[in-house]
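Peer 1: Here is my input; please provide its structure:
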Amino acid sequence: MNTLAQNTRHWSVELALKIWTKERVWLVSLAILIVLFLFAPDQGVESAKFTATNLRDVAPFLVLSIGIAAYAGATGADGLIARAFTGSPAVMILIAALAGGLSPFCSCGVIPLIAALLAMGVPLSAVMAFWLASPVMDPSMFVLTTGVLGVEFAIAKTIAAVSLGVFGGTVVHLLAKSGGLTDPLREDVGNGGCGGAKVRTAQPVVWTFWRDSARVTKFVREGIKTTLFLAKWLTLAFVLESLMLAWLPADLVASTLGGAGLAPIGIATLVGVPAYLNGYAALPLVGGLMGQGMAPGAGLAFLVAGGVTSLPAAVAVWALVKRPVFLLYLGIALSGSFAAGLAFQLWVTL
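Peer 2: Got it, this is the predicted structure:
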């Protein structure tokens, strides 16, 4: 009996850990709403309505972004990234930055892809350009940014992503020419997994994927996966935004992150590093802050800095490259994000 009880308890713990690992974002959102309904029922009702209304309003953009991501995966268009790393250094840096900022590349494939590129001898400058631009923007992110923050902000964020990639790639190229940054990979890093295979054995793109049953299955699978991913993060984001709008004093936001000076942009750049949740979840949060007086340049700096230095992105860089390259990555990300926010703030005030 004791053995049965121990096995049951062990199985229950394992099941709870699995559920928490896979569904923790949904569970956090649910837990917040439950606590609100128990201790602040009026705010609980308001937060639930706010979340449902905003999910409804962003649904058209959500559907379009899901379609783009699923289509790219089903057709093999994400494999076009392999063609970005050929040519002269200047061409490689520019194309790699464009590829990172514009291609719907799966985030789970970035780590093995980068490992494969570096192991194959692709210059670190081009890899860094892609690596810096990739977490900031892609077509689905552009669509959702347009729906939440407007097309002008989406265009500015795209330009910032590509510019950051070009800036970082150029800095790395100049340092490499002077004899630095040799052998950037850690000793125990291989040549990548499935993501790296896309570089080593690039496959042709099948634009009419619906003629292939396997690709149709992949389209459906990618669509469901992307839907669940975006829905859970946007739900959490809107719940948090409702609390922020209710309890965060607007005058505090306006005085700290408002205005056209350097301080708000600098603060937003630094705050973006620890406060950033997820590229999709951050959009409505920044929208709420801007509605309370946050400067547009500060909002852009927050999104760019947070995207590049978010925990998943930073851990990926740390896992693959040596410490000097990692520190250079952080320095370029923060300085480039600050410059992008400043440039955008100057643009909107003209």
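Peer 1: use CA for all of it now, contacts and neighbours both
Peer 2: Fine.
Peer 1: element containing residue 189?
Peer 2: Using DSSP states H and E, residue 189 falls within no helix or strand.
Peer 1: ok, it - contacts?
Peer 2: Under the criterion of CA atoms under 8 Å, 6 or more residues apart in numbering, the neighbours of residue 189 are 115, 320.
Peer 1: Helix, strand, or coil at residue 293?
Peer 2: Here residue 293 is coil, with the state taken from DSSP: H, G, I helix; E, B strand; the rest coil.
Peer 1: What strand or helix carries the closest residue to it other than its chain neighbours?
Peer 2: In this structure, residue 293 finds its nearest non-sequential neighbour in residue 254, 4.3 Å apart by CA to CA, 6 or more residues apart in numbering. Of the helices and strands defined by DSSP H and E, residue 254 is found in helix 250-257.
Peer 1: going on from that helix, what's the next piece of helix or strand?
Peer 2: Beyond helix 250-257 in the direction of the C-terminus, DSSP H and E gives the next helix or strand as helix 262-275.
Peer 1: which other helices and strands contact that following helix?
Peer 2: helix 250-257, helix 296-309, helix 323-349 (3 or more CA pairs under 8 Å, 6 or more residues apart in numbering; DSSP states H and E).
Peer 1: To compare with the earlier structure, here is another sequence to fold:
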Amino acid sequence: MSLWNFVQDQLLGMAWLNDLIGRGLSKVGVDTTSPIGGSLHFFLYDVIKITVLLCLLIFLVSYLQSYFPPERSRKILGRFRGMGANLVAALLGTVTPFCSCSSIPLFMGFIGAGLPIGVTFSFLISSPMVDLGSLVLLMGIFGTKVAVIYVILGLVVAMVGGALIQRLHLEDQVEEFIRQGVAVQAEGPVLTQKDRVVYAKEQMLSTFRKVFPYILIGVGIGALIHNWIPQSWVETVLGGKNPLGVVLATIIGVPVYADIFGTIPVAQALLGKGAMLGTVLSFMMAVTTLSLPSLIMLRRAVKPRLLGVFVAICTVGIILVGYLFNALQPWLGM
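Peer 2: Reported below is the predicted structural model:
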């Protein structure tokens, strides 16, 4: 346990970096106990920590993803039936792009290739909501128990959501040009280890350029919440005394467009100010899964009825996960 605590606190949580930045700021005359100094400390620590973890995780995940190009993923999914197919689709979603807007083109390709609609939606729900990057970041900030339960519940939401959509027989709610799409049948060239490393490096740089502005915004908001927003305000709106806190956080998260790396600092700051654990996790899930830009993109591929069912299933699932985490919070020691 001591070894694992070291990994979680010093490697993933980078507690040493937090101390180093605090000492550095103190040496140049910055009072880290003041609101301005505390905000600067929070901002520098979280930006550096998330940037390092982000680049490392994207590189590793992209290297792994090089073994699962779209055509191979389609063939893997085509071998399974029933809930097994939903589970495999949800698991494949964990090694694909980090935001919902990047997942939708793959979703369209799977639909065009003739995969069952429920399976493709399990992938679409899982891809932004649960990924390997979020698992590692959550472990470093919220602890191992929270991270593991978050991933498991996210996979359950993806599986059940896809299965419900399959049972509703909404295939006719997919736009015609998507259903008539022709899948590429030829496998891509066989990649060497050097090719995979180059691919992972390119994906890391490309993704980093896209998400870094959201990291800055998310950490900036988190720094403001952490040092300027009164704790009583957060506890009143998102604390245990408000039974509708989870619902409110989910609704607030929908218009926001960010990824898991930009929302975690906000969630961390809210939790530190007295918000309930499930409430901040519901906010994170809503931001990553139901952002307005992704819903607008998805509307190009599906008709309003199917889009509404998708939003309703995800919203209910996110809210249930939030209330479950709130109930488990004392057991989780947070």
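Peer 1: circling back to that earlier point, so which of the helices and strands packed on helix 262-275 of the first structure comes closest to residue 185 of the first structure?
Peer 2: Distances from residue 185 of the first structure to each of these were compared by CA to CA, and the smallest falls on helix 323-349, at 8.9 Å.
Peer 1: residues in the second structure matched by the closest one, start to end?
Peer 2: Using TM-score structural alignment, helix 323-349 of the first structure lines up with residues 304-330 of the second structure.
Peer 1: gap between the matching stretch and the chain center?
Peer 2: 14 Å (CA atoms, centre = their mean, to the nearest Å).
Peer 1: From residue 8 of the first structure, how far out is the residue nearest to residue 293 of the first structure?
Peer 2: With distances defined as CA to CA, to the nearest Å, the gap from residue 254 of the first structure to residue 8 of the first structure amounts to 54 Å.
Peer 1: which one of the two has more residues nearby?
Peer 2: Neighbour tally, residue 254 of the first structure and residue 8, criterion other CA atoms under 10 Å: the higher count belongs to residue 254, 18 against 12.
Peer 1: Residue 302 of the first structure corresponds to which position in the second structure?
Peer 2: For residue 302 of the first structure, the aligned position in the second structure is residue 283, judged by TM-score structural alignment.
Peer 1: thought that match was touching residue 252?
Peer 2: Yes - with contact defined as CA atoms under 8 Å, residue 283 of the second structure and residue 252 form a contacting pair (7.2 Å).
Peer 1: which of the two has more neighbours?
Peer 2: Counting neighbours by other CA under 10 Å for residue 283 of the second structure and for residue 252 shows that residue 283 has the greater number, 28 against 14.
Peer 1: The longest helix seen in the second structure packs against which elements?
Peer 2: With residue count as the measure and DSSP state H as the assignment, the second structure has helix 193-228 as its longest helix. Using 3+ CA pairs under 8 Å, 6+ apart as the contact definition, the elements that helix 193-228 of the second structure packs against are helix 35-65, helix 260-272.
Peer 1: so how much does the helix holding residue 254 of the first structure differ from the second structure once superposed?
Peer 2: Following the fit onto the second structure, the mean deviation recorded for helix 250-257 of the first structure is 1.0 Å by mean CA distance after the TM-score superposition for the first structure.
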